[in-house]
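Colleague: have a look at this prediction, sequence included:
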Amino acid sequence: MKSLSVALALAAPVQAGLRFGCSSLTIQRLDPVVEPGNNPSAHVHHIVGGNAFNATMTGDVGARATCTTCEMSEDFSNYWTAVLYFKHPTNGSYHRVPVINNAALAPGTKGGMTIYYTQHDFSTDDLKNQPITAFKPGFRMTVGSPTTDTLDKAKGHIGLRYNCLQTTLNRGPEMVDFPNRPCPGGIFTVHHFPACWDGKNLDSPDHQSHMYNTIKYDGFMNAPPCPASHPVRMPQLTYETVWDTTKFNSMWPSGAPNPFVWSFHGTSGYGTHADYMFGWKGDSLQRAMNKSECFYDGCGSITKQVMSTANKCTVPDMVGEETDGWLDHLPGMQA
């Protein structure tokens, strides 16, 4: 996948889709998609979005939430990924890596993620040939897997990649695994979801087979037509997260292996994954996807909120465990 800055530079004047920031909502060990009802879940997650987030989430999430950490005020969806930790090379203790703002987000965004809903790609207005159907209440999905443990398997997860940031605008080449050297601007992660739906199931036992990815090489490139098994074109959903690894660079000895691990004790980057639970109010996302010439502006139909308001949205600590500071083991893990 080419970097965002390159993608935008190459884009034609017509750009369709949404790009907006969501501040961090909470960091705790819950996963209502993969482990519904479990408190705590197996590993720590970084969550953004609406305040309906809980250990168990069913039905219309958007109807229950009363606030959101996202700039788009009608988006009460929840978006989450595993959390990145630094493992001290000397004593083996762990420290959570903070999340910082991505480039070009609304002023006041605190950490969080950049969220994309694109209709086709950055350069093609293809609404006539591929009409976009918004996700439905109760819809959920995941991408990637913490059990992915080989390079070949990781390469098969198209659009799940890393960048070693030189600055927030200079991302450098994409990688399938963690960077092998300290990054001056932090570690950038991207999670690109499939966009073809079977048209029937709001979820599936593996949380993935109800969706299909026609993109074979590059997450932000043209998406070929959906197959007959998954005929419904939905928005292409993507998360971007910037992990501020810079405070740990001085503790990474020259020539030593990568010291960063995912919260599921993923010592390679292959197991990167993400979860999504739809929660837009009413037909707000569909109205945006019906537009053909919009990008940052809410597509002319979605009300934005200032991030000082978004940042007031919170959920309680439902697990009650320490996830930050120097820890002798990862939460939920004993190694």
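Modeller: Okay, I see it.

Colleague: please count neighbours and contacts with C-alpha atoms only from this point.
Modeller: Will do.

Colleague: where does the most centrally placed residue in the chain land in three-state SS?
Modeller: Central residue of the chain (CA atoms, centre = their mean): residue 239, 3.1 Å from the mean position. When classified by DSSP: H, G, I helix; E, B strand; the rest coil, residue 239 comes out as strand.

Colleague: for it, give me its contacts.
Modeller: Residue 239 makes contacts with 113-116, 190-192, as judged by CA atoms under 8 Å, 6 or more residues apart in numbering.

Colleague: go again using 10 Å as the cut-off
Modeller: If you count contacts by CA atoms under 10 Å, 6 or more residues apart in numbering, residue 239 has them with 19, 21, 79-81, 112-117, 160, 189-193, 274, 276.

Colleague: my guess is residue 186 contacts residue 172. True?
Modeller: No: if you go by CA atoms under 10 Å, residue 186 and residue 172 don't touch, sitting 11.6 Å apart.

Colleague: so the two - more neighbours on which side?
Modeller: residue 186 (26 against 14; other CA atoms under 10 Å).

Colleague: got the contact list for the more buried one?
Modeller: Shown in contact with residue 186 (CA under 10 Å, 6+ apart): 97, 99-100, 163-168, 171, 179, 242-249.

Colleague: one more structure, for comparison:
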Amino acid sequence: MQWFIVLSLGLAVFAPLSNALLRFQCSQLVIQRLDPLVNPGMVPSTHVHQIVGGSFNWTVATMHPKKDMPGESTCTTCSFSEDFSNYWTAVLYFRARNGTYKRVPQASQINGATGGITVYYMQDALYDQQQKSKVKAFPPGFRMFTGDVQARTKEQVARFRQNTYTCMKNAGTREPESLDFPKTTCAAGIMINQRFPTCWDGVNLDSPDHMTHMSYPETGTFESGGPCPATHPVRVPQVLFEVVWDTKKFNNKADWPTDGSQPFVWSFGDATGYANHADYVFGWKNDALQRLMDTPCVVNCPAANPKTQTTANMNKCSQNPVVDENIDGWINELPGGYQAQYH
């Protein structure tokens, strides 16, 4: 029998290995104001994003479903060299007491990687140690979105409670999770978790809102191992982003707002944290993802003989921003003209 370690609720748990759970790092590709999924063709897009994955030509600011992501990418920032998917989120900023903003860098979870995020593909939620569900890999041209950029209250974010924050005490902290920004300093940074739906309608590669072609299990929770609803009968891998924002340099309370409120804000102005969201465009080469999901393996999946690359090659695959603007220095407003919104 094979075994693996599941990090669940901050504890290491030994469990029998049934099927696949992929966990890998992607270095930073580019940070800029482009969003070919939600704002196709708009240069610049409404707010700043951090993007990882395949080096698709982001200068065109659009991704047609018939585009061959692996074929049009020369490299990828992900450790699996057959993964030319694109993964992106908004960018976190710190708002100082004097009202100016500074971009918060991302911290890699592996030594030597440049920023980026950690990506999971699972047959069941991370909490399920058996990983027993049979899943179908996404088809070419597939894309999806999770979250609500307009959410500013707990009531508005209720349907997206799978997108959370963890105030990290150390590198292994995974709980507790909250739906809004942490209210105190976090010794090892702030981790966001973004869990995408696991049930597909089996027909549409996308939908107008980039969400309705997807669903969570019919029990309505991302943790559930329940069946997919009849409207969305095809179970696909659970995609999870872990992004660690290196907030340590901003932990001096003397720089925080005088009323003691938390100082972090998303690049589109949300200072509550409720508008946490993420984008995904599938781009694995040929049947590489299906092969991995069908093979009993964990993390690096040696049994499936995946093609991997060095961290140096991951870091080398980066792009210069298309949009020429100051996103890193101390600025008086967020790129795109946003200010912090607390409600």
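Modeller: Looks like it arrived, so ask away. Note that the structure is predicted; figures quoted are calculated from it, not measured.

Colleague: buried ones only from the contacts of residue 186 of structure 1, please, as a ChimeraX command.
Modeller: Entered in ChimeraX, the line below selects the buried ones among the contacts of residue 186 of structure 1, by 16 or more other CA atoms under 10 Å:
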select :97,99,100,163,164,165,168,171,179,242,243,244,245,246,248,249
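
Colleague: mark which of the contacts of residue 186 of structure 1 are part of strands, please.
Modeller: 99-100, 163-164, 242-243 (DSSP state E).

Colleague: can I get those in JSON lines including distance to residue 148 of structure 1?
Modeller: Below are these laid out as JSON lines (distance: CA to CA, whole Å):
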{"residue": "99", "distance to residue 148 of structure 1": "24"}
{"residue": "100", "distance to residue 148 of structure 1": "26"}
{"residue": "163", "distance to residue 148 of structure 1": "19"}
{"residue": "164", "distance to residue 148 of structure 1": "21"}
{"residue": "242", "distance to residue 148 of structure 1": "22"}
{"residue": "243", "distance to residue 148 of structure 1": "21"}
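
Colleague: re earlier: anything in contact with each of residue 186 and residue 172 of structure 1?
Modeller: 163-166.

Colleague: quick one: the helices in the stretch 201-335 of structure 1?
Modeller: 284-289, 307-310 (DSSP state H, counting those that start in this stretch).

Colleague: what range does the shortest one cover in structure 2?
Modeller: Just to be clear, that refers to helix 307-310 of structure 1. Aligned using TM-score structural alignment, helix 307-310 of structure 1 spans residues 311-314 in structure 2.

Colleague: neighbouring contacts of that stretch?
Modeller: Identification of contacts with stretch 311-314 of structure 2 by CA under 10 Å, 6+ apart yields 25-29, 53, 75-81, 110-114, 308.

Colleague: derive a ChimeraX selection command for the buried subset of these.
Modeller: Applying 16+ other CA under 10 Å to those, the buried members can be selected in ChimeraX as follows:
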select :25,26,27,28,29,53,75,76,77,78,79,80,81,113,114
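
Colleague: and the equivalent of residue 31 of structure 2 over in structure 1, what does it touch?
Modeller: Alignment note: residue 31 of structure 2 maps to residue 27 in structure 1; criterion TM-score structural alignment. Applying CA under 10 Å, 6+ apart to residue 27 of structure 1 gives the contacts 44-48, 80-83, 317, 323-324.

Colleague: for whichever strand or helix holds residue 27 of structure 1, what is the distance to the chain centroid?
Modeller: Under the criterion of DSSP states H and E, residue 27 of structure 1 resides in strand 24-28. Here strand 24-28 of structure 1 is found 13 Å from its chain centre; the criterion is CA atoms, centre = their mean, to the nearest Å.

Colleague: one more: stretch 220-238 of structure 2?
Modeller: 20 Å.

Colleague: what's the end-to-end length of that stretch?
Modeller: Terminal residues of stretch 220-238 of structure 2 lie 14 Å apart, using CA to CA, to the nearest Å.

Colleague: give the contact list for residue 69 of structure 1.
Modeller: Counted by CA under 10 Å, 6+ apart, residue 69 of structure 1 has contacts 21-25, 47-51, 75-78, 109-110, 112, 305-314.

Colleague: just tell me what it corresponds to in structure 2.
Modeller: In structure 2, the residue matched to residue 69 of structure 1 (TM-score structural alignment) is residue 77.

Colleague: then residue 166 of structure 1?
Modeller: Structural alignment places residue 166 of structure 1 opposite residue 169 in structure 2 (criterion: TM-score structural alignment).

Colleague: so its match makes contact with residue 247?
Modeller: No: counting by CA under 10 Å, residue 169 of structure 2 stays clear of residue 247, with 11.8 Å between them.

Colleague: where do the contact lists of those two overlap?
Modeller: Counting by CA under 10 Å, 6+ apart, the residues touching both residue 169 of structure 2 and residue 247 are 185-190.

Colleague: so which of these sit within strands?
Modeller: Filtering these for strands - DSSP E - leaves residue 190.

Colleague: and residue 108 of structure 1, what's its match in structure 2?
Modeller: Aligned partner of residue 108 of structure 1 by TM-score structural alignment: residue 112.

Colleague: with adjacent residues omitted, what lies nearest to its match?
Modeller: Nearest residue to residue 112 of structure 2, sequence neighbours excluded (CA to CA, 6 or more residues apart in numbering): residue 311, at 6.6 Å.

Colleague: state the distance from the one you found to residue 202 of structure 2.
Modeller: 35 Å.

Colleague: could you give the number of residues near residue 64 of structure 2?
Modeller: Counted with other CA under 10 Å, residue 64 of structure 2 comes out at 11.

Colleague: for the residue nearest to it when sequence neighbours are not counted, give me its contacts.
Modeller: The shortest distance from residue 64 of structure 2 to any non-neighbouring residue, by CA to CA, 6+ apart, is to residue 141 (7.6 Å). By CA under 10 Å, 6+ apart, the contact list for residue 141 of structure 2 reads 63-69, 204-206, 281-283.
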